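S.K.: When you get a sec, could you give me coordinates for this:
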Amino acid sequence: MADSHLERWGAASLLAVCLLIGTPVLLAQLAGDRPTIGPPWLWWCCYLGFLGLLTLTFRDDVPRGAPLPVAVAVAGAATVLTAPRAGWTSILLVFVAGLAAHLASRRVTVAVVAANSAVAATAAVLLDGTFAEVALTGLIYGTLQVCTVWAVRSEQRETAARRRLAVANAELRATSALLAESSRAGERLRIARELHDLLGHQLTALALELEVAAHRSEPPARAHVERARGLAKELLGDVRTAVGELRAGTPDLGRALAAIVADLPRPRVHLDVDAAVDADEACTAALIRCVQEAVTNTIRHGDAENLWIEVGRSGTGEIVLTARDDGRGASVLRLGHGLTGVRERIGQLGGTVAFDTRSGFTLSARVPAP
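M.R.: Now for the predicted structure:
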């Protein structure tokens, strides 16, 4: 199951637990008891406000910072203090600490944990607890919050490490693909030179010798010499054709791009390279770097499940690369070194590149056909 599916199930489970925590208060009120301090509607306002703010934190576009976690912490504290006799409500404080660790800074998280521990101790005071009971309550809930914060921070560090590893892996694969294509191009050029310098010269000399022999020979040997001279010329033509094909050989763009995106755990990459695309070495290198930047950008910033990469030809013969993901996008695009490098590489080939972040992230590059 994808990480986003697990996150959605976790959010739904957390919300369900918070709803269950409010059930004893509802049952007590229906039975005629008063588990709350003050009017019942006040507690319901605090409780429903807490649930509403908690639901907002599940959105993908929730900003990182203190305001929302602090607001949830205040609503949770009010919910606990207005119903001290409903013992299960103090569990909400542990959830608030985990939320603060996920969205807020370390300083804000420490403040939330300290405040929540004080709230739990205050609730024990409102229940006329002894000093030992009050201290033990604050200590227990403080320990639970610290464990929750530690678990959330550990998960965040692990996620960040996985992303860094995936980015490094994509960059390494792109570099390996470029080195492999460069090595293959160098080997093709070396073989072409050897064929031309060795076989080509020898066959040329052989053809000349056979031509001289044809003029000096007498029938019936002359017919055999003429056939041998014809075969030598045909073989020389075949060698020249092979040398030309080796020099004009183009890199395998589809294989190079497939090597970059192979075995990525997230996002799932859907690659489609038109077999009619015929890119030279410079164009292939630029397209490989474009795909590398699209993959690393999606891993670092997109939080996407899927990435679609398509390479084809336009009606005017241009090579067109489109990479788009289903991530969260951004309202304002800020070009970093990677995207700036992509624009420069495509510009050097006489092409154009465009970026769109309104719905996910989309990179569109057009390169003139070599």
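
S.K.: CA only for contacts and neighbour counts going forward, please
M.R.: Noted.

S.K.: before we move on, which element is the closest residue to Gly338 other than its chain neighbours in?
M.R.: Using C-alpha to C-alpha, 6 or more residues apart in numbering and skipping residues adjacent in sequence, the residue nearest Gly338 is Glu293, 6.3 Å away. According to DSSP states H and E, Glu293 maps onto helix 281-297.

S.K.: Which strands or helices does that helix pack on?
M.R.: helix 131-194, helix 253-261, strand 319-325, helix 337-348 (3 or more C-alpha pairs under 8 Å, 6 or more residues apart in numbering; DSSP states H and E).

S.K.: Counting neighbours, which bits of the shortest one end up buried?
M.R.: By neighbour count on 16 or more other C-alpha atoms under 10 Å, the buried set for strand 319-325 is 319-325.

S.K.: Grab the nearest non-local neighbour of the one residue sitting closest to the centre of the chain.
M.R.: Centroid-nearest residue in the chain: Ile299, 1.9 Å away (criterion: C-alpha atoms, centre = their mean). Among residues not flanking Ile299 along the chain, Arg163 sits closest, at 6.3 Å (C-alpha to C-alpha, 6+ apart).

S.K.: The one you found and Val332, how far apart?
M.R.: Arg163 sits 23 Å away from Val332, going by C-alpha to C-alpha, to the nearest Å.

S.K.: Compare the two and say which one has the larger neighbour count.
M.R.: Neighbour totals were compared for Arg163 and Val332, and Arg163 leads with 17 against 9 (other C-alpha atoms under 10 Å).

S.K.: Let's compare: structure for the following, please.
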Amino acid sequence: MWTSLTRLREPMTLAGVFTLAAVALGLRFLPAEVLPAATGALAAYAVAFLLLALTPEPAWHRCKLIALAAMAGLALLLASLTPRLGVAQVLLVIWVACAVNLMSPRWVVGSALLLNAAFYALMLRHEFGAPLTMTLINMGFQALAGLCVHYARRAEDSRDALARVNADLLATRALLADSARDAERLRVARELHDVAGHKLTAMKLNLRALASDPTLAARDEVRIAQQLSTELLDDIRSVVQAMRDSRGLDLQTAIRALAAPLPRPALALHIEEGVKVDDPAVAESLLRIVQECLTNAARHAGAETLTVSLKNEEAGMHLRIEDDGRMKGGMREGNGVSGIRERVAALGGELEFGTSATGGLRLDVRLPA
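M.R.: You can find the predicted model right below:
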């Protein structure tokens, strides 16, 4: 519901709605005998237009094509009913703008030429003055509308691609920052162990040698120095051990950075407490697998939510990804899925595909401990 309202507020959709409303106002000049038929045809055209504008593309593609064909037929019907009013010309401009968003340029051009030829034939039948001139003017407006929508769509695609690249860089930077922090923490731990620990051990041995001297053994200063050196050495060992116990790479931040620029699907991320990934190569592979599933869910499944869960099992780590979309036909493995298989195989893991409760894609990756 909220997704449909969001699409309704898009500039192109609002422009189409206002144009149809203006066309509806023009119907009041029609003769009474054709007014009911023209009103019904325009209302049906408006319903088809809203179906095109408000429904998600992957899941409703066939319905959208049927609605587009209905819009073409209704526009020609109105051209026959109202040859002098100019309603059909406006509706054909809207049709071309909608077709550019749904079909390839070759199909749009071919279909538009056929529609304009039919429009020209109707104008000849109704003995409209200068039908060829009118048809060519209409084609000019249609081309202008189609090009505006085409370049607006390209700009949106470029913006989305740039946002995805930026999110990819942010996610990779998060992993690299974590990896650099772990490397620095390990270096400091080694320095403490090798330098400070070594010198404290030597000092402790020297104090023990001093304590074996009968003249110094009874002095409190020697005993206290021995005690402090022992405690300090234990403290350094504890600090070194704590620094070596890495929390792992921050996968949660990196995955959320990947999903941030996508308006759909929403990400539901669940990482079990205690899951730790220390190897940057494993973290990178998990990140790319989630990224591919996000892209597939957005482009092909029409999903609203992608659920990602990561947990520990006896045999290792289990990553499950599923969306609430609906796959069209069977599972087809393209380059993205092949890349997932290669990544999982390189880590010695297992990959399984299945279907979610809603008919979307479910993916299970199990990696050895």
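
S.K.: tm score of chain vs chain?
M.R.: Scored by TM-score structural alignment, normalised by the length of structure 2, the superposition of the two chains gives a TM-score of 0.76; 359 aligned residues with a C-alpha RMSD of 4.2 Å.

S.K.: And Val110 of structure 1, what's its match in structure 2?
M.R.: Matched to structure 2 by TM-score structural alignment, Val110 of structure 1 sits across from Val109.

S.K.: And what about that match, helix, strand or coil?
M.R.: Taking DSSP: H, G, I helix; E, B strand; the rest coil as the rule, one finds Val109 of structure 2 in the helix state.

S.K.: Repeat that for the one 10 residues further on.
M.R.: Each residue gets one of three states, and Phe119 of structure 2 gets helix by three-state DSSP.

S.K.: So it sits against Leu78, correct?
M.R.: No: contact status for Phe119 of structure 2 versus Leu78: not in contact, 10.3 Å apart, counting by C-alpha atoms under 8 Å.

S.K.: Tell me how many other residues surround the closest residue to Ala256 of structure 1 other than its chain neighbours.
M.R.: Once flanking residues are discounted, Ala256 of structure 1 sits nearest to Ala177: 5.4 Å by C-alpha to C-alpha, 6+ apart. Neighbours of Ala177 of structure 1 under the rule other C-alpha under 10 Å: 21.

S.K.: and the gap between Ala177 of structure 1 and Ala166 of structure 1?
M.R.: Counting by C-alpha to C-alpha, the gap from Ala177 of structure 1 to Ala166 of structure 1 is 16 Å.

S.K.: Report how many residues lie close to Pro11 of structure 2.
M.R.: There are 10 residues near Pro11 of structure 2, going by other C-alpha under 10 Å.

S.K.: List the contacts of it.
M.R.: Residues counted as contacts of Pro11 of structure 2 (C-alpha atoms under 8 Å, 6 or more residues apart in numbering): none.

S.K.: and what of Lys233 of structure 1?
M.R.: Here Lys233 of structure 1 is in contact with 203-204, 207 (criterion: C-alpha under 8 Å, 6+ apart).

S.K.: and the helix or strand following the helix holding Glu293 of structure 1, how far from structure 2 on average?
M.R.: Once helix 281-297 of structure 1 ends, the next helix or strand along the chain (criterion: DSSP H and E) is strand 306-313. Superposing on structure 2 and averaging over aligned pairs (mean C-alpha distance after the TM-score superposition for structure 1), strand 306-313 of structure 1 comes out at 3.3 Å.

S.K.: same for strand 306-313 of structure 1, what does it pack against?
M.R.: Short answer (3+ C-alpha pairs under 8 Å, 6+ apart): strand 306-313 of structure 1 packs on strand 268-273, strand 319-325.

S.K.: Now the ones you listed in TSV, please, with extra columns for distance to Thr130 of structure 1.
M.R.: Conversion of these to TSV gives the following (distance: least, C-alpha to C-alpha, whole Å):
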stretch	distance to Thr130 of structure 1
strand 268-273	57
strand 319-325	58
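
S.K.: Pull the number of nearby residues for the corresponding residue of structure 1 for Gly339 of structure 2.
M.R.: Superposed on structure 1 with TM-score structural alignment, Gly339 of structure 2 falls opposite Gly341. A total of 16 residues lie near Gly341 of structure 1 under the criterion other C-alpha under 10 Å.

S.K.: what about Gly341 of structure 1, distance to Ala294 of structure 1?
M.R.: The gap separating Gly341 of structure 1 from Ala294 of structure 1 is 12 Å, by C-alpha to C-alpha.

S.K.: Let's verify Val353 of structure 1: helix, strand, or coil?
M.R.: strand.

S.K.: which ones are touching it?
M.R.: Shown in contact with Val353 of structure 1 (C-alpha under 8 Å, 6+ apart): 342-343, 346-347, 363-366.

S.K.: Not counting its neighbours along the chain, what's nearest Leu203 of structure 1?
M.R.: Leaving aside its chain neighbours, Leu203 of structure 1 sits nearest to Leu236 (5.9 Å; criterion: C-alpha to C-alpha, 6+ apart).

S.K.: what's the helix or strand for that neighbour?
M.R.: Leu236 of structure 1 belongs to helix 221-248, assigned by DSSP H and E.

S.K.: With Leu6 of structure 1 instead?
M.R.: According to DSSP H and E, Leu6 of structure 1 maps onto helix 3-30.

S.K.: immediately after that helix, which helix or strand?
M.R.: Following helix 3-30 of structure 1 toward the C-terminus (DSSP H and E): helix 40-56.

S.K.: who's in contact with that following helix?
M.R.: Contacts for helix 40-56 of structure 1 (C-alpha under 8 Å, 6+ apart): 15, 18, 22, 34, 36-37, 62, 68, 71-72, 75-76, 78-79, 82-83.

S.K.: And the helix or strand following it, what's buried?
M.R.: Next in sequence after helix 40-56 of structure 1, counting helices and strands by DSSP H and E, comes helix 67-81. Using 16+ other C-alpha under 10 Å as the test for burial, helix 67-81 of structure 1 gives 68-81.

S.K.: and the angle for helix 67-81 of structure 1 with helix 3-30?
M.R.: Between helix 67-81 of structure 1 and helix 3-30, the angle comes out at 30 degrees (axes from the mean of the first three to the mean of the last three C-alpha atoms, to 10 degrees).
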